Structure formats: structure tokens, C-alpha cells
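> Sequence and predicted structure are below.
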Amino acid sequence: MSSSCKDLMAALKDCLMHSDCVVKQGNLPSDCLKHHMDELPQECKSLRKATYECKRGMLDMRRRFRGN
């Protein structure tokens, strides 16, 4: 993974670990992402989308030359 996506991934992990889905309900962060997306705060949803776009940009040949 490129260094541009590492910061987003770290922020997403931090957001998930402090969300109610993990803290109060005791779910795993991966379980919250897969099955409890509606319970996550808007910040985590935005970080998830940004992470997805960053990873997608790494595979898109047009974006490789332009950058993320």
C-alpha cells in the first residue's frame, strides 16, 4: 500500500476503535464495517469511502500517472 493510503487507514482504524459499535456493543471493527455500517458515525463512513477511493486510485492506470 502506498504511503498516501497509510494515513487514511490509520485514521479509519482509530475511528472504528472509538466508535460505539466497538466500545459499547463489543463487536469487532471488521464486523462493524461489514454488518453495522448504519451504526457508525459519519466520520468513519467518510474515512471508509476515502480509503476505498485511495486504494482504487492505486489500481487505476490513469490515476497512477496523475497521483491520488
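Cool, the structure landed.
> contacts, neighbours, all on C-alpha from now
OK.
> before we move on, what SS does the most centrally placed residue in the chain have?
Geometric centre of the chain, nearest residue: Arg48, 2.9 Å, by CA atoms, centre = their mean. Classification of Arg48 using DSSP: H, G, I helix; E, B strand; the rest coil returns helix.
> Comparison target, given below:
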Amino acid sequence: MPWTYGLSLIVLSLVDVVLYYRLSEAVVCYRCDTVYRDARPGARQQPFDLLKHDVLKYGKSWAEVEK
């Protein structure tokens, strides 16, 4: 049915908004991927950096993979 094509996008967007407001902030360890919920981020914690995660976890940066 053509009228339902965008319906799943709207429903999942609403689910995403509900989860965003229901789940608390989290701190994620770059090395072991442990998620600490209800932790108070200190001054040392910064937003998650995927490049830093990949370098620490896999040993290579994206620039090295592209070569």
C-alpha cells in the first residue's frame, strides 16, 4: 500500500524520541566498550569520538585504512 511507505519512518522516529528522553546519559569506555549509565560525566569526559575509539580498539585510524 503506497500510503504506508513513510509510516515506518514516522513510527521509528517517535520510538527514537521516547528512548532519547527515557534513557539517562552514559559514559562509554573506548577500550572495552563498557557503558556506565547514570554516571556523572566529569571535566575529563568529552563527547564520544569514533576515530579515537577505532584507533584504540583496532590500532588503525581511518586515514591508514584508506591508503
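All right, it came through fine. Treat the numbers as computed from the prediction; the structure is a model and nothing was measured.
> So after superposing, what's the score?
Once superposed, the chains reach a TM-score of 0.29 (TM-score structural alignment, normalised by the length of the second structure), with 25 aligned residues with a CA RMSD of 3.1 Å.
> that older thread, tell me the contacts of the residue nearest to the centre of the first structure?
Leu12 (CA atoms under 8 Å, 6 or more residues apart in numbering).
> all helices for the first structure, in order.
Taking DSSP state H as the test, the helices found in the first structure are 3-17, 20-23, 29-35, 42-59, 61-66.
> Please determine how far the residue nearest to the centre of the first structure is located from Arg62 of the first structure.
For Arg48 of the first structure, the distance to Arg62 of the first structure equals 22 Å [CA to CA, to the nearest Å].
> Repeat that for Pro29 of the first structure.
In terms of CA to CA, Pro29 of the first structure sits 32 Å off from Arg62 of the first structure.
> quick one: which of the two has more around it?
Set side by side, Pro29 of the first structure and Arg62 show more neighbours around Pro29, with 20 against 10, by other CA atoms under 10 Å.
> what's the more buried one in contact with, if anything?
Neighbour list for Pro29 of the first structure: 13, 16-17, 21-22 [criterion: CA under 8 Å, 6+ apart].
> swap the cut-off to 6 Å and go again
Leu16 (CA atoms under 6 Å, 6 or more residues apart in numbering).
> Please apply the same query to Val17 of the second structure.
Contacts of Val17 of the second structure (CA under 6 Å, 6+ apart): none.
> what helix or strand does it sit in?
helix 7-22 (DSSP states H and E).
> buried stuff in the following helix or strand past that helix?
The C-terminal neighbour of helix 7-22 of the second structure among helices and strands, as given by DSSP H and E, is strand 26-28. By 16 or more other CA atoms under 10 Å, the buried positions in strand 26-28 of the second structure come out as 27-28.
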